[in-house]
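**Q** sequence first, predicted model second:
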Amino acid sequence: MDIFQLFAAQLAILIAPEEEGQKAAAVEEATQILVVLEDAFTKCSKGRKFFGGDRISYLDIALGSFLAWGRVIQKMYGLSLLDECKTPKLLQWAQHFCADAAVQDVLPETDKLMEFAEAFVAAKLGKPASG
């Protein structure tokens, strides 16, 4: 699995047409990738809060950058890619990551990122932006 596949799946969720079933396929692909990450987190963290232990590491930062887009997807489409059933440990990791003081000031604001996403999606689909 390549981490860029997660970015591609998130992008596909944003721009895929609902009526053609492409969005559902993109959600399924993202879910499969996150299940693999759940397994990797379980092995790497050894029961601790972050991939490398008790403190945020480079890997946490790299993967944490995808969380902002996950929030946008959740707000735009009501889809939560991390959930208690399929990725419970990754969900806890995300909560710990986003709650960390070092992250709170640098994680993009969901509403601002959503404005960008809406404009991007509108341009990609050839429609006027809603905002």
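**A** Nice, thanks for sending it over.

**Q** please count neighbours and contacts with C-alpha atoms only from this point.
**A** Fine.

**Q** chain neighbours aside, what residue packs nearest to residue 35?
**A** Computed as C-alpha to C-alpha, 6 or more residues apart in numbering, the closest residue to residue 35 that is not its neighbour in sequence is residue 87, at 6.1 Å.

**Q** okay, pairing it with this:
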Amino acid sequence: MGKSDIKLIGSWASAFTTRVRIAFNIKNVEYEHLEEVLGKKSDLLLQSNPVHKKFPVLLHDGKPLPESLIIVQYIDEVWSSGPSILPADPLDRALERFWAAYVDEKFFPSLKLVRVTQGEQLAAAVEAVGKSFEVLDGAFHQCSKGNAFFGGERVGYLDIAFGCTLAWLRALEKIVGVKLFDEVKHPALAKWMDSFCSDPAVDGLIPETDRFIEFLKLLPGAPPRH
């Protein structure tokens, strides 16, 4: 199957697009990345995802598939000859899906809230992020079973789901001038973050912090910072 048969509509700044790109790297699959322009949704995107009108969207033999974690699971099943992304054990697989849902439904929204709040609301948002890290620290010990990654000895499904939020974490700490993640309190997670970002499947895909900050400045909703 050629590169032209596999296309990914997305953006360099999108954590959700990055998830899919890491999955392709793990499977060593070549694909064509179709970069979307901020604020301008292409006709191809609107045609490919008419329900949510959001990226990423995978085009496989011309057939569209939206939603990052659904795409990651699809990649894992279709290119089964490569390293597995989801665990083989049904319970472990279900647990990683549970925690990935926690990332998308609880952690990531609380992290994004830091960008658009100030004063007492900002303090509450920072506290919520801290509590989420406590929960995810427990998830790491549960899922990793003493290994370097949530997925065990190599980057897996939950690593991808959680790890792609790190650009937001690093940028927001600089923007608001508040420490959101405590390395001393969560040394295992701190070590995991370093291992994840330096992994060959991930290296170069997590946006550089200063560049990502400039991207965030273009998004609406943030209060003025001094």
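**A** Sure thing, it's come through. This one's a predicted model, so the numbers in the text were calculated from it and none came from an experiment.

**Q** re the thing from before, what's the burial count for the residue nearest to residue 35 of the first structure?
**A** For residue 87 of the first structure, the neighbour count with other C-alpha atoms under 10 Å is 20.

**Q** next: residue 31 of the first structure.
**A** By the criterion of other C-alpha under 10 Å, residue 31 of the first structure has 20 neighbours.

**Q** over to residue 189 of the second structure?
**A** Taking other C-alpha under 10 Å as the criterion, the count of residues near residue 189 of the second structure is 24.

**Q** I'd assumed it was in a helix, is it?
**A** Yes: with DSSP: H, G, I helix; E, B strand; the rest coil as the criterion, residue 189 of the second structure is located in a helix.

**Q** gap between the equivalent of it over in the first structure and residue 115 of the first structure?
**A** Here residue 189 of the second structure is matched to residue 90 in the first structure, going by TM-score structural alignment. In this view, residue 90 of the first structure and residue 115 of the first structure are 27 Å apart by C-alpha to C-alpha, to the nearest Å.

**Q** and residue 124 of the first structure, by the same measure?
**A** Shown here: residue 124 of the first structure relative to residue 115 of the first structure, a distance of 14 Å by C-alpha to C-alpha.

**Q** these two: which is more packed in?
**A** A count of neighbours by other C-alpha under 10 Å puts residue 115 above the other of residue 124 of the first structure and residue 115, at 15 against 11.

**Q** the more buried one maps to what in the second structure?
**A** Using TM-score structural alignment, residue 115 of the first structure pairs with residue 214 in the second structure.

**Q** wait, is that match part of a helix?
**A** Yes: under three-state DSSP, residue 214 of the second structure sits within a helix.

**Q** which residues touch residue 190 of the second structure?
**A** Residue 190 of the second structure makes contact with residue 183, according to C-alpha atoms under 8 Å, 6 or more residues apart in numbering.

**Q** from residue 115 of the second structure, how far out is it?
**A** 22 Å.

**Q** re earlier: the closest residue to the match of residue 189 of the second structure other than its chain neighbours: neighbour count?
**A** Among residues not flanking residue 90 of the first structure along the chain, residue 38 sits closest, at 5.5 Å (C-alpha to C-alpha, 6+ apart). Number of residues near residue 38 of the first structure (other C-alpha under 10 Å) recorded here: 20.

**Q** now whichever strand or helix holds residue 38 of the first structure: which residue numbers in the second structure?
**A** Assigned by DSSP states H and E, residue 38 of the first structure belongs to helix 22-45. Counting by TM-score structural alignment, helix 22-45 of the first structure lines up with residues 121-144 of the second structure.

**Q** which residues sit against the matching stretch?
**A** Contacts for stretch 121-144 of the second structure (C-alpha under 8 Å, 6+ apart): 92, 95-96, 99, 106-107, 110-111, 113-114, 117, 149-152, 180-181, 186, 188-189.

**Q** got a list of what the equivalent of residue 73 of the first structure over in the second structure touches?
**A** Matched by TM-score structural alignment, residue 73 of the first structure corresponds to residue 172 in the second structure. By C-alpha under 8 Å, 6+ apart, the contact set of residue 172 of the second structure is 114, 115, 213.

**Q** separation between residue 172 of the second structure and residue 105 of the second structure?
**A** As judged by C-alpha to C-alpha, residue 172 of the second structure and residue 105 of the second structure stand 19 Å apart.
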